[in-house]
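K.L.:
Structure here, sequence nowhere to be found:
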């Protein structure tokens, strides 16, 4: 199983990003959501890729977030 926060590279396309999501299907086609790093300050689209296509970048640091004081989405839900 892929480790969230680790950087992976797609063996086929070379797409690279930090694993920010993981989904496990009953069929065994597990996927990892990779969020690419931005070089110009703009948000790049994340991509879901089959787990078996990925190789770990062992030299990139693991991204860790402190969710202790505010877990979940950063904004309050809308009020009606």
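P.N.:
Alright, I've got the coordinates. Not measured: the values here are computed from a predicted model.
K.L.:
From now on I want contacts and neighbour counts done on CA atoms only, so please keep to that.
P.N.:
Fine.
K.L.:
and the top strand by length along the chain, what other elements does it pack with?
P.N.:
If you go by DSSP state E, the chain has its longest strand at strand 16-23. Packed against strand 16-23, as judged by 3 or more C-alpha pairs under 8 Å, 6 or more residues apart in numbering; DSSP states H and E, are the following elements: strand 7-10, strand 31-35.
K.L.:
try this one side by side with the last:
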């Protein structure tokens, strides 16, 4: 399992970024969303086994104790 906030890169494409999301599927596949630090590219999802975590980059910790962390309220229908 990869910790959210870690810096990781894809072994195949070398795409790299901060892990900001995780999806677990009923089929057993886990995917992680990488957001690049440079901001020039959109985030991309990768299978867990393709990712390599860089142990030299500190994990980003976000304190959400003052709220739920959402930028906007959920839409009301």
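P.N.:
The structure has been received and is ready for your questions. Fair warning: this is a prediction, and the values are worked out from it, not measured in the lab.
K.L.:
Fetch the TM-score of the aligned pair.
P.N.:
TM-score for the superposed chains, counting by TM-score structural alignment, normalised by the length of structure 2: 0.86, backed by 77 aligned residues with a C-alpha RMSD of 1.9 Å.
K.L.:
follow-up on the earlier one: which of the helices and strands packed on strand 16-23 of structure 1 sits closest to residue 21 of structure 1?
P.N.:
Set against residue 21 of structure 1 and scored by C-alpha to C-alpha, those come closest in strand 31-35, at 4.7 Å.
K.L.:
what angle do that closest one and strand 16-23 make?
P.N.:
Between strand 31-35 of structure 1 and strand 16-23, the angle comes out at 140 degrees (axes from the mean of the first three to the mean of the last three C-alpha atoms, to 10 degrees).
K.L.:
how much does strand 31-35 of structure 1 stray from structure 2?
P.N.:
Compared with structure 2 after fitting, strand 31-35 of structure 1 has a mean deviation of 0.4 Å; criterion: mean C-alpha distance after the TM-score superposition for structure 1.
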